[in-house]
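1. Can you look at this prediction? I've put the sequence above it.
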Amino acid sequence: MDITYPIIIAVAKSWFRVGLKVDMAGAENVPATGGAVIACNHNSYLDFIASGYPGERNKRYTRFMAKKEVFDHKVGGPLMRSFHHLAVDRSNGAEAFQVAVDALKSGEVVGVYPEATISRSFEIKEIKTGAVRMAAAAGVPVVPVVHFGFHRVQTKGHKRDLSRGTAVVIRVGEPYFPTGEDAVAETAELHRRMAALLDECIAAYPADQKPAGAWWLPARLGGSAPTLEEAERLDVEEKKARAERKAAKAAEKAAAKG
């Protein structure tokens, strides 16, 4: 039974009415019954709202996959469990995959982010094969959901901006059934569909909120966001710096014990 989810959705919808300018199309593509994989783009810290909103229109609650450490948190854990989200162990890919497949076979709508990490370029990054593989294994459709605008509210490398009237465009693609025979080719097809939906979102974005040079616009459209290649370089540098900090902290602990 869902108790917390409806409350959070009501709060989000109130925010939409008061603080944002939301334009959504294609919500009817989320199946009214049965399992489905929602494959959402990842350009903000609020993607779960964008990717969960279309399903709510059909009275479906999206269960998102999240690392198990989140469920261990004394505050976040109970909240995540109340949403019936899926705890996965990133160190055990096979187990995480099976958790998702079991949920899909039981009729759940499962939300995944094929890009894995936030796209600093606001384009669709290279994506993983997991979404199409789990859909094929469970015999359910993949439904691509792409949004543009939430990154202006909160994303990596930029301050949170809760200004009223920020436009958010959400487009939901048609469901399709991967066979699993060629996961690489089917993932390429998912990428094509998501990229096309992103172009639809940006085309529908209000002209007065697309000024030349804006940081929230992709470079190919005259924005100052990094290109895909530049964003990848930044991701590599960030990952390296994180590993160095982790190693330094571990060395400090070892020295303190010694």
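-> Structure's in. What do you need? Residues are numbered from 1 along each chain as shown.
2. hey, let's count contacts and neighbours off CA atoms from now on
-> Fine.
3. Buried residues of the helix ranked longest in the chain, list them for me.
-> The longest helix of the chain (DSSP state H) is helix 228-257. Neighbour counts over helix 228-257 (16 or more other CA atoms under 10 Å) mark Leu228, Ala231, Glu232, Asp235 as buried.
4. Kindly indicate which of these lies nearest His73.
-> Asp235 (26.4 Å; CA to CA).
5. now the helices: where do they sit in the stretch 51-200 of the chain?
-> Along the stretch 51-200 of the chain, the segments classed as helices by DSSP state H, counting those that start in this stretch run 68-72, 76-82, 93-105, 130-138, 183-204.
6. so which of those gets nearest Ala248?
-> For the helices of the stretch 51-200 of the chain, proximity to Ala248 was assessed by CA to CA; helix 68-72 is nearest, at 21.8 Å.
7. And that closest one, how far out from the chain middle?
-> With CA atoms, centre = their mean, to the nearest Å as the basis, helix 68-72 stands 18 Å off its chain's centre.
8. which parts of that helix are buried?
-> Within helix 68-72, the residues that count as buried by 16+ other CA under 10 Å are Val70, Phe71.
9. next one: stretch 103-117
-> For stretch 103-117, a neighbour-count test (16+ other CA under 10 Å) marks Ala103, Leu104, Lys105, Glu108, Val109, Val110, Gly111, Val112, Tyr113, Pro114, Glu115 as buried.
10. what does stretch 186-194 give?
-> Here stretch 186-194 shows Glu186, Thr187, Leu190, His191, Arg193, Met194 as buried, counting by 16+ other CA under 10 Å.
11. Need the residues that contact it.
-> For stretch 186-194, contacts defined as CA atoms under 8 Å, 6 or more residues apart in numbering pick out 41, 124, 126-129, 131-132, 144-146, 173, 178, 180.
12. from these, which would you call buried?
-> 41, 124, 127-129, 131-132, 144-146, 173, 178, 180.
13. returning to that earlier point: can the buried residues of stretch 103-117 go into CSV with extra columns for distance to Tyr61?
-> Shown next, in CSV, are the buried residues of stretch 103-117 (distance: CA to CA, whole Å):
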residue, distance to Tyr61
Ala103, 12
Leu104, 12
Lys105, 15
Glu108, 8
Val109, 7
Val110, 9
Gly111, 10
Val112, 13
Tyr113, 16
Pro114, 19
Glu115, 22
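14. take a look at this one as well, against the first:
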Amino acid sequence: MRSPVELVYPPVIAACKTLFRVLDLRLDVRGAEHIPAGGGAVVACTHVSYLDFIFCGLAGLPAGRKTRFMAKKEIFANRIAGPLMRGMHHISVDRSAGQASYREAVAALRAGEVVGVFPEATISQSFTVKAIKTGAVRMAAEAGVPVIPMAIWGSQRLWTKGRPRDLTQRHVPIVIQAGEPFQPVPGDDQDQLTRDLRTRMGALLDQVQRDYPAAPKPGEDPWWLPAHLGGTAPTPEKAAARD
């Protein structure tokens, strides 16, 4: 599998950076040194917003890496987003026939690509880490590459599940935190490794939530904070019932 020709990804990155500057988003990328300069890797990220794949990909840019995200096929069917997703060589996931996308992701990893996944599968409405799928560690073990846990916080304020989007907000802090990689190997207990990955993702999310440099204004509904931090987001139990 040859490295793909990059005709679409660079201008999309440039357009996003321009938009970030116009909105004066306060981007804080931490742990970018954990993204390898070469070779395959699985980035396993928390999921609080429809925009997470944009911010998650920023962590790879200092190392010159472009992340290929696994995303549901409905996005690829969109007349605007679809051509962009295909042009950036992201990986379409048909949940009724997931083995084909799994094989495509493993092939990309073996070819030295960074593949981004959201192991929770859907946005967490509680803004805590949901139960996660085993695919991230299985792919990494089969391809012989590391898993890099990641957390994003702040993006839910722009556009998240169950809330009207507000893409013109200015000065919103967005924190992206990559954690230390770990290496699954074939024969390891994949369920235990998945539990370990969830713990790592949860610790990173706790950290960026604690460090977040903004709080709801007096009298403002703290909907974008999890219940355990005093917010009005649903508890994990109520969020699971909604899902």
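-> Here it is on my side, so go on. This structure is a prediction, so every number in the text was calculated from the model and none was measured.
15. TM-score for these two?
-> For this chain pair, the superposition-based TM-score is 0.91 by TM-score structural alignment, normalised by the length of structure 2; 235 aligned residues with a CA RMSD of 1.7 Å.
16. thinking again about what came up before, just send the helices of the stretch 51-200 of structure 1 back as JSON lines, with distance to Ala10 of structure 1 too.
-> Compiled in JSON lines, the helices of the stretch 51-200 of structure 1 are given as follows (distance: least, CA to CA, whole Å):
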{"stretch": "helix 68-72", "distance to Ala10 of structure 1": "23"}
{"stretch": "helix 76-82", "distance to Ala10 of structure 1": "16"}
{"stretch": "helix 93-105", "distance to Ala10 of structure 1": "25"}
{"stretch": "helix 130-138", "distance to Ala10 of structure 1": "28"}
{"stretch": "helix 183-204", "distance to Ala10 of structure 1": "24"}
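17. of all those helices, which lies closest to Ala254 of structure 1?
-> With CA to CA as the measure, helix 68-72 is the member of the helices of the stretch 51-200 of structure 1 nearest Ala254 of structure 1 (23.5 Å).
18. which strands and helices sit next to that closest one?
-> helix 76-82, strand 86-88 (3 or more CA pairs under 8 Å, 6 or more residues apart in numbering; DSSP states H and E).
19. is it true that Phe97 of structure 1 touches Met134?
-> Yes - here Phe97 of structure 1 reaches Met134: they are 6.8 Å apart, a contact under CA atoms under 8 Å.
20. neighbour-wise, which of these two wins?
-> It is Met134, of Phe97 of structure 1 and Met134, that has more neighbours when counted by other CA atoms under 10 Å, with 25 against 19.
21. Now check that one against structure 2: what is it aligned to?
-> Applying TM-score structural alignment, one finds that Met134 of structure 1 aligns to Met139 in structure 2.
22. What of Ser163 of structure 1?
-> By TM-score structural alignment, Ser163 of structure 1 lines up with Gln169.
23. neighbours around that match, how many?
-> By other CA under 10 Å, 12 other residues sit near Gln169 of structure 2.
24. For the match of Met134 of structure 1, list the residues it contacts.
-> Contact analysis of Met139 of structure 2 by CA under 8 Å, 6+ apart lists Val42, Tyr102, Ala105, Val106.
25. what's the farthest-apart pair in the residues you listed?
-> Val42 and Tyr102 (12.3 Å).
26. Let me see the ranges of the strands in structure 2.
-> All strands of structure 2, identified by DSSP state E, fall at 26-30, 41-45, 67-72, 91-93, 114-117, 147-153, 173-178.
27. Alignment lookup: Gly223 of structure 1 to structure 2.
-> By TM-score structural alignment, Gly223 of structure 1 lines up with Gly231 in structure 2.
28. and that match, how many neighbours?
-> Using other CA under 10 Å, Gly231 of structure 2 is surrounded by 17 other residues.
29. just checking, it touches Pro222?
-> Yes - counting by CA under 8 Å, Pro222 is a contact partner of Gly231 of structure 2 at 4.9 Å.
30. contacting residues for the most centrally placed residue in structure 2?
-> Central residue of structure 2 (CA atoms, centre = their mean): Cys45, 3.8 Å from the mean position. Contacts for Cys45 of structure 2 (CA under 8 Å, 6+ apart) come out as Cys56, Gly116, Val117, Phe118, Pro119, Pro149, Met150, Ala151, Ile152, Met201.
31. Which of the residues you listed sits closest to Val93 of structure 2?
-> Using CA to CA, the contacts of Cys45 of structure 2 come closest to Val93 of structure 2 at Val117, 10.7 Å.
32. Hmm, Arg86 and Ile75 of structure 2 touching each other?
-> No - between Ile75 of structure 2 and Arg86 there is no contact under CA under 8 Å: 10.1 Å.
33. Next, count neighbours for the residue mapped onto Val8 of structure 2 from structure 1.
-> For Val8 of structure 2, the aligned residue in structure 1 is Thr4 (criterion: TM-score structural alignment). Other residues within reach of Thr4 of structure 1, judged by other CA under 10 Å, total 14.
34. May I have the residues that are in contact with Thr4 of structure 1?
-> With CA under 8 Å, 6+ apart, Thr4 of structure 1 has these contacts: Leu79, Ser82, Phe83.
35. So which bits of stretch 85-94 of structure 2 are buried?
-> Residues Met85, Gly87, Met88, His89, His90, Ile91, Ser92, Val93 are the ones in stretch 85-94 of structure 2 that count as buried (16+ other CA under 10 Å).
36. Next, format the residues you listed as CSV and append distance to Leu51 of structure 2.
-> Shown next, in CSV, are the buried residues of stretch 85-94 of structure 2 (distance: CA to CA, whole Å):
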residue, distance to Leu51 of structure 2
Met85, 14
Gly87, 18
Met88, 16
His89, 18
His90, 15
Ile91, 17
Ser92, 17
Val93, 18
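37. Need the max-distance pair from the residues you listed.
-> Farthest apart among the buried residues of stretch 85-94 of structure 2 - using CA to CA - are Gly87 and Val93, which lie 15.8 Å from each other.
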